[in-house]
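Enquirer: Structure here, sequence nowhere to be found:
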């Protein structure tokens, strides 16, 4: 790929273009990210439902952890499976199938007669959640123009936190309006509606141009590009995709064992690390167990439910900040801001719960409860305003096109396994070590994650997906692997000339 190619591309549909996003791209992104809305709702709704299902399902601390974390265990395998199938069957077909699984899982949990069926249907629901987490960001990244990829992929994170906010609002509303012990079933059943909308919407959407090109269906790839790019930009982007695929044509069909290629193993390890550190902050213990934590420090059920709505509002507002920041700064500094900020907030929550008294004059200390809530809100500001949006974006960008589905599935599998372990252990840790000890452990893990960010996270801003692929391949290959640095050098020269 020549310097002139990059210069022309960057002035057209490339990462430095100022061309606005077409309405069709926005519609595609909005419909696809209904999967993110479901992801958020189904992971957030359990926080309020746990307060009311416990008596009917006879939950213990262990089974409480299993009900919460079974979704995450299913999500790990849903991500792994969908990652493999998305390369073979296409991103669109996978999302359609996931919509059906979302609906079945939501209705199953709402009608579960006992804890065993609840855990089973939470596993089913988890398959859809994990599949959406692995497939939707890749689909959007591959269909979006390079100059708007960051904002459009981050729409997935906005929909996730919007789904969680919707869950918190519906939890509080159902309890306030109807009360009673069975309202948790309606809380869970609501998720069926967006699942139906996702299925109908995706029926009318195309697959991504990169998937069509990977399957040799260049005419269809061109048609999608014509609907999502300016007419004069179509040829350049199709040429770039075709050239990258041509370089890989001799490598045959994607195979899992290719991960053992040294530079690919390094890249996959970086992707797994990026995915896991986002969970090791303990974010989802706050999202899933916020009412439990707040009632532990003295809030009533009603106060805890309404306070959890504040968590959702802050998450949504800060995701808008994150989308804005992605247009202003690089992926690497944004990851650092998120990781260091989250770690400091975990220390704050642990210190508050350790230093302030549990009771004052025989009553729960309101100051302690609200200081913990403030710590949660600050934590979510860094998590949802920086770390989470850039995590999903990096995962959708860094993997090579031939292996993107497989590698994305593996990285998200690792994310969900980490989430599963943390969510399963949290009620036990809370009962054993208390709030302060539990959050100090998360803070220590956060420090280890910060070291990983400093050492390993790459910068991908202002590069097309194909440029990122060449850049990372040439950076991670050893001299013995005969690196071809021409593409990276061409990109660097083009950047200097444009500057």
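Expert: Now that the structure is in, tell me what you want to look at. What you see is a predicted model; the values in this text were computed from it and never measured.
Enquirer: drop to CA atoms for contacts and neighbour counts, all remaining ones
Expert: Fine.
Enquirer: For my notes, confirm residue 298 occurs in a strand.
Expert: No: read with DSSP: H, G, I helix; E, B strand; the rest coil, residue 298 is coil and lies in no strand.
Enquirer: this is the comparison structure:
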């Protein structure tokens, strides 16, 4: 009977974790769809709104400007009012921004709604990984947080598929881009309803930081295997929350170990964007057209980029439970550097036409295999894992905001730079930047595998570089916490 009860409890807590993660990850789906849909919408928007290279870059990057602002504001806001409430506000902004961007009659009237939509995208990118990480047990944190990355690339794949279907069936109607964008209302409403009515709790770590320990314990009971697990983890969270106080950015800069955390987090975020992934995700269709394909063929062919992103992310989730964060990220960076060199060389030596276009497509697929398996999942996971509780919202917001700023600069500049220096020089430059990013990761990035969030904080605080670069033990820390909890209760 006891064994049957344990099995039921085990199934119950796992189902609860999956339900909460899927609901929160709708924010990731919207992130992916809203950033991916522009890829296929641009050829039609260009005709209806009479866009040039500058205004194309502005429409695409306006969402990213909003995202940089949203990530920073919502990171701080989530520290103040909680992760769940912040996501509820963001889901409403998603709905308003999506509808406004889809129905506005001109380029100028659309821009404010693209900025608003960007605030929601950036806010979700900063809050969702932290929320899921703070709800997850240490052993499952990597896979559950990376589920958000899976939803991001799934959203991009859905956008590419819908773009291809609508763009081929209604290719004579230049307004079809409005339908492509408007469909994002569906998951926006799903996110709002899920947060309000599906029993999603607030982050136990945020609750503990506010002194609401009973509510924190209730949240942990639902998301941990046993009562002992929940009690032991609450004890560790309470200890960290007692020692910590919420800090401002200037306070962080005065503390060397906190400054180091922030520096590494920002560096990892920048490495992700400087790999050039979003130049392919946003302009993939245009890249294929530039290399020799017709618009309708390029729209369909671009689905391959979305499909490989999903498959690679699933592979990355599988590998996260078996390989450390550092080797995964370094391997991904090496693969993307080689792919950039190959794309640049192909553009240099091959004649423009279908053959070159499909060779470039195969190389962008190869690039995305390494990017979405090794770089992107680790980036978002590291952002959610490595910052101490007292600066988690602030630091996550700041590093994610800088990620979006770099994304914005690259996205705005990519079509302009390509028109100036060509594809070859552009992709060779990406390869050179990728080599510098590999050196940064090798020298500075910690290994967070199999470590609790509190254990990581102690290692950063003690500046134990050797321990930071090694994976944690397989349960030793947990056992110590259990013993200490029992002893203190007996006392």
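Expert: In hand now; what should we look at? The shown structure was predicted, so the numbers you read here are calculated from the model rather than taken from an experiment.
Enquirer: Residue 49 of structure 1 maps to what in structure 2?
Expert: Taking TM-score structural alignment, residue 49 of structure 1 has residue 41 as its aligned residue in structure 2.
Enquirer: wait, residue 119 of structure 1
Expert: Match for residue 119 of structure 1 (TM-score structural alignment): residue 111.
Enquirer: Verify the contact between its match and residue 62 for me.
Expert: Yes: Residue 111 of structure 2 lies in contact with residue 62 (CA atoms under 8 Å); the separation is 6.7 Å.
Enquirer: Contacts for stretch 449-462 of structure 2, please.
Expert: 138-139, 142, 236-237, 240, 257-258, 261, 324-325, 385-388, 448, 465, 467-468, 471-475 (CA atoms under 8 Å, 6 or more residues apart in numbering).
Enquirer: For ChimeraX, write the select line for the buried members of the residues you listed.
Expert: The ChimeraX selection below is limited to those of the contacts of stretch 449-462 of structure 2 classed as buried (16 or more other CA atoms under 10 Å):
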select :138,142,236,237,240,257,258,261,324,325,385,386,387,388,448,467,468,471,472
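Enquirer: which one of residue 111 and residue 62 of structure 2 has more residues nearby?
Expert: Legend: neighbour count by other CA atoms under 10 Å for residue 111 of structure 2 and residue 62, higher for residue 62 (23 against 19).
Enquirer: how much space between the more buried one and residue 116 of structure 2?
Expert: Using CA to CA, to the nearest Å, residue 62 of structure 2 is found at 9 Å from residue 116 of structure 2.
Enquirer: Quick check, central residue of structure 1?
Expert: Residue closest to the average C-alpha location in structure 1 (CA atoms, centre = their mean): residue 392, at 4.8 Å.
Enquirer: list the contacts for that one?
Expert: 137, 153, 154, 157 are the contacts of residue 392 of structure 1 under CA under 8 Å, 6+ apart.
Enquirer: helix, strand or coil for the aligned residue in structure 2 for it?
Expert: Aligned by TM-score structural alignment, residue 392 of structure 1 pairs with residue 380 of structure 2. What three-state DSSP gives for residue 380 of structure 2 is helix.
Enquirer: same deal with residue 161 of structure 2?
Expert: What three-state DSSP gives for residue 161 of structure 2 is helix.
Enquirer: Neighbours of it, how many?
Expert: 22.
Enquirer: Tell me which residue of structure 1 matches up with it.
Expert: Residue 161 of structure 2 maps onto residue 169 in structure 1, by TM-score structural alignment.
Enquirer: Not counting sequence-adjacent ones, nearest residue to that match?
Expert: Spatial nearest neighbour of residue 169 of structure 1, chain neighbours left out: residue 309 (6.0 Å); criterion: CA to CA, 6 or more residues apart in numbering.
Enquirer: average offset between the helix or strand encompassing that neighbour and structure 2?
Expert: For residue 309 of structure 1, the host element (DSSP states H and E) is helix 301-326. Once superposed with structure 2, the aligned residues differ from helix 301-326 of structure 1 by a mean of 0.5 Å; criterion: mean CA distance after the TM-score superposition for structure 1.
Enquirer: Quick check: buried residues in the next helix or strand after that helix?
Expert: Using DSSP H and E, the helix or strand that follows helix 301-326 of structure 1 in sequence is helix 331-355. Burial within helix 331-355 of structure 1, assessed by neighbour count using 16+ other CA under 10 Å, is assigned to 331-354.
Enquirer: Stretch 395-411 of structure 2 too?
Expert: 395-408, 410-411.
Enquirer: Residue 246 of structure 2 maps to what in structure 1?
Expert: So residue 246 of structure 2 corresponds to residue 253, using TM-score structural alignment.
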